[in-house]
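Asks: sequence first, predicted coordinates after that:
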Amino acid sequence: MRGDMAPEADWIFTDARIWRGGPEGAAPGDADSHGVREGALALREGRVLALGAASQVMAHRGPDTAIFSLGGRFVMPGFVDAHVHLLTGGLRLFRVDLRGASSRQEFHQRVADRTRITPVGEWILGGDWNQEDWGGAFPDRSWLDRATGEHPVFLQRMDLHMGLANSVALELAGISAETSDPENGRIDRDPETGEPTGILRERAMLPIYDAIPDLSDEDCIAAIRTGAIGALALGITQVHDMGAVQKLSESWQSLRVLGTLEAEGRLPLRVNAALPVRHWRRAAELVQAEGYGGGRLRWGGVKAFVDGSFGSSTAWFDEPYLHEPDSRGGPVCDLKRLEADLTGALESGLQPVVHAIGDRANDWLLELCATLERRTPGLTESLRVEHAQHLSEAGLAEFGRTRRFASVQPLHILDDAPWIEMKIGEDRGRRSYAFGSLAAGGARVALGSDWPVAPMDPLGAVRTAMTRILPEGVGAGEGGVWNPGERLDLATALRAHTWGGAVAGGWEAETGSLDPGKFADFIVLSENPFEVDPEALGRDVQVDMTFVDGILAHRRDDSPL
């Protein structure tokens, strides 16, 4: 029975192997070399009450305490996915899926199948195509026109930085041979006729976005809840939502819907929502009026973009692309405006989360931070660099020197690594996806997915960060390993996908580790990941249970628990 002074637990989970998580060096003295200890976990009112040796934790047992044996399974903090597009990802589950389409014929048929069940004249949306899957040639509107009739169609590439429109969509958007390329964007054209091919890059997509009807709140709720429930099945208890990728207004609509779900007790997991940096004044007013949120919903981040994407060859590099010698990519915005917006946001207590992929984009952002720090020391401490995929030597050192947040996505390696040497060469490729150097140098690393650009799969992300093994048949080093010197060990990868994300989102006081007093956001794995081959993560090691606020939010159907 519990001692008179010991608070009574609601739940005690026994026969567990517990990895508490938290910052490096935080493991208790009775843990093994990996920080894992055998024992029990007690919960009270949705928070961690105690963990440790079963004899100590059972002191919190009362007459109404429920006892649950985990049969020796592995318990750890829930995964934090530090970079998702929750609304966009949820919507994609209801739209045309072109991921893995390996020929023009397959591309065409998947779209034609969706056309058959879509009312005449309604938009057909979706995408996730990758031109490398069928040899590298970009599709054009002729791939769509014959199959889609009166439907306007817009299908984005998997990175969301370019898309393919059919002729109906181009007409509705007012894009023709006479339309000039916008600043920071490009309309691909037939070299003989000058007519748009249908491929629109970066800001050239804006007229299409304007022509697409606004979302209903009902569609927004369905998309968010579907995406969130899918995340829970993967062991994700917290996501950092980067907002909409089309209309800026969608980010505000998404936040409003998230707030409604939170107030009604229907938000399945924790969400840290970002708003557009262009709207930082409005975001600052929200924070001033209502704070940064609480419970399962927070806000205060503002999303910005410096450049485009590697796959679309719009990422900004110091030196030209090898396959496009006349192009270095470039910024996708007015840099003076971006500098003013970031400065205003920081001075207002907001957290910029800034997309930067190419080495020049990262250097520009780091140089801006250095300038602002000289003016106001500590001002840029919260700023996050999203992706940080390709770094200069100076940039890599600066990440460590300033302990800059690097929010990175390991599963992008599987999409980009096969083409890195062809596009930017071996030397620049050595500093691509430099997770090991970032972590060893002192940068604060957080792992995420960028869903739906890449799959939402934390165990797969940890596996890829550890092994950097590319798919069979794809060029890499010995054993299929690409840049082996940049691998992370398991403890570092798990920490970056839990504690690292919580710190990057300013939520570490209540999430990211299983310390007493924190929210009881944790998962139960079928095996101890420290005792299996890394390649078994996501295959033999599976998520049996997911808890948010101490409430069972997911249970694997075939789990014996």
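Replies: Here it is on my side, so go on.
Asks: when you work out contacts or count neighbours from here on, use the C-alpha atoms and nothing else.
Replies: Will do.
Asks: centroid residue for the protein?
Replies: When C-alpha atoms, centre = their mean is applied to the chain, the residue found nearest the centroid is H83 (2.4 Å).
Asks: any idea which helix or strand carries it?
Replies: Secondary structure assignment for H83, by DSSP states H and E: strand 79-84.
Asks: and P268, what helix or strand is that in?
Replies: With DSSP H and E as criterion, P268 is part of no helix or strand.
Asks: scratch that, E386
Replies: Here E386 is assigned to strand 384-387, by DSSP H and E.
Asks: which strands and helices sit next to that strand?
Replies: Under the contact criterion of 3 or more C-alpha pairs under 8 Å, 6 or more residues apart in numbering; DSSP states H and E, strand 384-387 touches strand 351-356, strand 405-408.
Asks: and stretch 327-346, end to end?
Replies: In stretch 327-346, first residue to last residue: 32 Å (C-alpha to C-alpha, to the nearest Å).
Asks: would you indicate which residues of it are buried?
Replies: Buried positions in stretch 327-346, judged by neighbour count with 16 or more other C-alpha atoms under 10 Å: 327-333, 338, 341-346.
Asks: quick check, nearest of the residues you listed to T260?
Replies: Within these, the smallest distance to T260 is 25.7 Å, found for A345 (C-alpha to C-alpha).
Asks: for that closest one, helix, strand, or coil?
Replies: Under DSSP: H, G, I helix; E, B strand; the rest coil, A345 falls in the helix class.
Asks: which ones are touching it?
Replies: A345 makes contacts with 277, 280-281, 284, 302, 351-352, as judged by C-alpha atoms under 8 Å, 6 or more residues apart in numbering.
Asks: narrow those residues to those in strands?
Replies: Applying DSSP state E to those, the entries found in strands are 302, 351-352.
Asks: circling back: got a PyMOL select line for the buried ones in the contacts of A345?
Replies: A single PyMOL command is used to select the members of the contacts of A345 judged buried by 16+ other C-alpha under 10 Å:
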select buried, resi 277+280+284+302+351+352
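Asks: could you export the contacts of A345 as JSON lines, including distance to Q409?
Replies: What follows is these, written out as JSON lines (distance: C-alpha to C-alpha, whole Å):
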{"residue": "V277", "distance to Q409": "22"}
{"residue": "W280", "distance to Q409": "26"}
{"residue": "R281", "distance to Q409": "29"}
{"residue": "A284", "distance to Q409": "28"}
{"residue": "V302", "distance to Q409": "19"}
{"residue": "Q351", "distance to Q409": "20"}
{"residue": "P352", "distance to Q409": "18"}
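Asks: this is the comparison structure:
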Amino acid sequence: MLERRKSDRPVQAKATSEQSQAARSSSREAKHKTSRFFTLGKLAAGSILLAGFSLLYRTGLYGSGSLPSTYALCSATRPAIYTADSGNTVSQCLLVRGSRILHTGSLDEVKRFWDSNSSVAHDQEMQSVLKVPLAMRYVPPNAIVVPGMSDSHGHILEYGASRLLPLEGSKDSRAAVDRVRDYIIAHPDILNDTSRYIEGWGWDHTVWPVEEFPSYRELEGDAIVRGRPIVLQSKDGHAQWVSKALLEQMLPLPDSVDGGIIIRDKDGNATGVFLDKAQDLIKKPPLTDVDRLLRFKLTVEDALSKGLTSLHDAGFDPTSLQFFRSQAELGNLPIRIYGMRYFNENVEYWGNQATKIIDHNRLTSRSVKIYADGALRSGGAALFEPYTDNPESSGFMRTDPSVLYEFIPRFMKDGWQVNTHAIGDRANSIVLDAIESAVPNGPDDTVGTSLRPRIEHAQIMRPKDAARLAKLGGQLPFITVIASVQPTHAVSDMWYAQERLGPERVKNLYAFRTIIDSGARVALGSDFPVEDMNPLAGFHAAITRLSPDGRSPHGPNGWFPEQRLTRVEALRGFTIDPAYASFSEGDLGTLEPGKVADYVVLSQDIMTVAVDKILETKVIATVIDGEVAFGTL
């Protein structure tokens, strides 16, 4: 149990009237290539760098290169291809032509298909293809094949930034400062220039011996670190810790911030920690496209090595959107991206004017991300009742409910998928109310025939609200509300959750089984860089409710084991369910004829191996559009 010094709790400025009322494992060769190209990138002009990476991707920066234009991928002795189709079929072979799947089945069935179609193919080119001997590829004896895996909620550029100066795992604030110090010393250009902006990511006060927010004074206490402009993002992304130099640039500070908190000491002075919307006060130098490109490459390197073929980015600001749009135009996307556009209530409504991007060179952007509340870890999740460990606060709504009631219906009416961040039980209930009010007069008031609003995180949800996820779809068949959840959050937060929420309310936290049994759909992700982006870590957490080393507060059967998912549900949660959540289930998510040949070869069978062996699984190859993007096949 963490020690708390409540008498020394920093004084917090009011967040809103609402608050006052409610109060790495990739190959060595790939890493070498990436590091070398980063060095070249810093020396190159931006336009040359962007064009250069397009060529690098086409020549297999991460993978082993081209496969035959048509080939069969088989397991020599047994069915080992988990198709994730409606029957959860396990096949022996996968027949691929170009970027598409032609057929699945046993080795004999695939050969019969090949032979029988060679004489009846209507396409002359196809006839010539089918008349040549079928090229064969075999997976290793214990390996399996699964559809390309997707992460339904992550932050692409932020993950790349977190790789530059990682703070996760720091045992206390002093250790975090030491990491900043070591980073400065390791970079002579930064060491010799005290004006250089420094950014880090991942500190977590909830695991420190004394659970309290850090202060700028701790940064000033180190002779190497002091006097520099530094901003350090918390693990959950909802708090930033800044140095005195940056804090002074922000003066004078407002007394309060709607939807955010300025942490203050007992004398009312800002300590250098800013929560949620208060983070907008921090002055940062703008990123260049070269900065974005380098961060993007770090993310891609890790994602492909972990078997991810698609990433849902939970919040493109306008400059990020333009960056990814330009990368798509250049053919520079080695991975599929489903981007949610960032909502800013202070900007004129754009839902009736902006153009949606639908699968343009692996980029789709047809959704908007809205924040309802803050985070549980930093005490900003909006609850119906006060926090058990802080009775003075019930969290806060980062966005006023009136704004949600106005803009969720407007975006939905204009045909945008609305993806709303909601953590606390009160925030989730309000978001469901807003969705329910969005289409009062039926499908004629909508654009298109299917709306799939998502609740991002859906962490604390009363059972009656979990039931509403499915009920809305029953009442309004053209609306399917999707819970986009992160299993690794559960096994990270389980150690402090009951202290924060109490023994009864904690039962509604990460209640995935309750949500699924209600008839609702879920899509799984990691919220990287908040958690490990490895989908196998999420798979393990979903089916065990255990930490990676096999522990939980409730013992070896897992934390609230009744909320565990089955292996089939977890596999679908990282494959076909994210495809459905991004309107791409017609092409992605399963290994069926006609669909895109995105798949992953894993070193062992995660569907049958002992649970304590799952995280030993390696990615042998990641294939996108029928081509090896990572590894060897």
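Replies: The structure has been received and is ready for your questions. Bear in mind that the values here come from a model prediction, so they are computed numbers and not experimental data.
Asks: what would you report as the TM-score here?
Replies: Once superposed, the chains reach a TM-score of 0.89 (TM-score structural alignment, normalised by the length of structure 1), with 525 aligned residues with a C-alpha RMSD of 2.1 Å.
Asks: can you check which strand is longest in structure 1?
Replies: Longest strand in structure 1, counting residues (DSSP E): strand 66-77.
Asks: what comes up buried for that one?
Replies: Residues of strand 66-77 of structure 1 classed as buried: 70, 72-77 (neighbour count, 16+ other C-alpha under 10 Å).
Asks: what is the burial count for the aligned partner of G272 of structure 2 in structure 1?
Replies: The alignment partner of G272 of structure 2 in structure 1, by TM-score structural alignment, is G198. When neighbours are counted by other C-alpha atoms under 10 Å, G198 of structure 1 registers 27.
Asks: what of A493 of structure 1?
Replies: So A493 of structure 1, with other C-alpha under 10 Å, has 26 neighbours.
Asks: can you tell me the element whatever residue of structure 2 lines up with it falls in?
Replies: Using TM-score structural alignment, the partner of A493 of structure 1 in structure 2 is A570. Following DSSP H and E, one finds A570 of structure 2 within helix 567-573.
Asks: show me the contacts for the closest residue to the match of A493 of structure 1 other than its chain neighbours.
Replies: Spatial nearest neighbour of A570 of structure 2, chain neighbours left out: F539 (5.6 Å); criterion: C-alpha to C-alpha, 6 or more residues apart in numbering. Going by C-alpha under 8 Å, 6+ apart, F539 of structure 2 touches 487, 567, 570-571.
Asks: host element of the corresponding residue of structure 1 for F539 of structure 2?
Replies: Mapped onto structure 1 by TM-score structural alignment, F539 of structure 2 lines up with V462. Assigning secondary structure by DSSP H and E places V462 of structure 1 in helix 458-467.
Asks: what's the angle from that helix to strand 79-84?
Replies: Per axes from the mean of the first three to the mean of the last three C-alpha atoms, to 10 degrees, the angle that helix 458-467 of structure 1 makes with strand 79-84 is 90 degrees.
Asks: endpoints of stretch 441-454 of structure 1, how far apart?
Replies: End-to-end distance for stretch 441-454 of structure 1: 27 Å, by C-alpha to C-alpha.
Asks: got it, and stretch 124-141 of structure 2?
Replies: Taking C-alpha to C-alpha, stretch 124-141 of structure 2 runs 37 Å from one end to the other.
Asks: equivalent analysis for stretch 321-331 of structure 1, please.
Replies: 15 Å.
Asks: in structure 2, what stretch matches that stretch?
Replies: Under TM-score structural alignment, stretch 321-331 of structure 1 corresponds to residues 387-397 of structure 2.
Asks: quick one: residues in contact with that stretch.
Replies: 15-16, 18-19, 22-23, 259, 372-374, 379-386, 427, 499-502.
Asks: now with 7 Å?
Replies: When contacts are defined by C-alpha atoms under 7 Å, 6 or more residues apart in numbering, stretch 387-397 of structure 2 is touched by residues 18-19, 22-23, 259, 372-374, 379-386, 427, 499-502.
Asks: buried ones from those, can you make that a ChimeraX selection?
Replies: Selection of buried members from the contacts of stretch 387-397 of structure 2 for ChimeraX, criterion 16+ other C-alpha under 10 Å:
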select :18,19,22,23,259,372,373,374,379,380,381,382,383,385,386,427,499,500,501
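Asks: filter the contacts of stretch 387-397 of structure 2 down to just the ones in helices.
Replies: Judged by DSSP state H, helices contain the following of those: 18-19, 22, 427, 499-501.
Asks: turn those into CSV, columns for distance to S234 of structure 2.
Replies: Compiled in CSV, those are given as follows (distance: C-alpha to C-alpha, whole Å):
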residue, distance to S234 of structure 2
E18, 24
Q19, 22
A22, 25
A427, 22
E499, 20
R500, 18
L501, 21
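Asks: in these, find the pair that's most separated.
Replies: Farthest-apart pair in those is E18 and E499; separation 23.8 Å (C-alpha to C-alpha).
Asks: distance between stretch 304-311 of structure 2 and the chain's centre?
Replies: Relative to its parent chain, stretch 304-311 of structure 2 has a centroid offset of 11 Å by C-alpha atoms, centre = their mean, to the nearest Å.
Asks: can you give the contact residues for the helix holding A570 of structure 2?
Replies: Contacts to helix 567-573 of structure 2, defined as C-alpha under 7 Å, 6+ apart, come from residues 84, 522-524, 539, 542-543, 607.
Asks: which is the next helix or strand following it?
Replies: With elements assigned by DSSP H and E, the helix or strand that comes after helix 567-573 of structure 2 is helix 576-581.
Asks: packing partners of whatever helix or strand comes next after that next one?
Replies: Per DSSP H and E, helix 576-581 of structure 2 leads on to strand 599-602 as the next helix or strand towards the C-terminus. Strand 599-602 of structure 2 sits against strand 144-147, strand 619-624, with contacts defined as 3 or more C-alpha pairs under 7 Å, 6 or more residues apart in numbering; DSSP states H and E.
Asks: so where is strand 599-602 of structure 2 in structure 1?
Replies: Using TM-score structural alignment, strand 599-602 of structure 2 pairs with 522-525 in structure 1.
Asks: residues in contact with the matching stretch?
Replies: Contacts of stretch 522-525 of structure 1 (C-alpha under 7 Å, 6+ apart): 73-78, 235, 541-548.
Asks: no further queries at this time; thank you.
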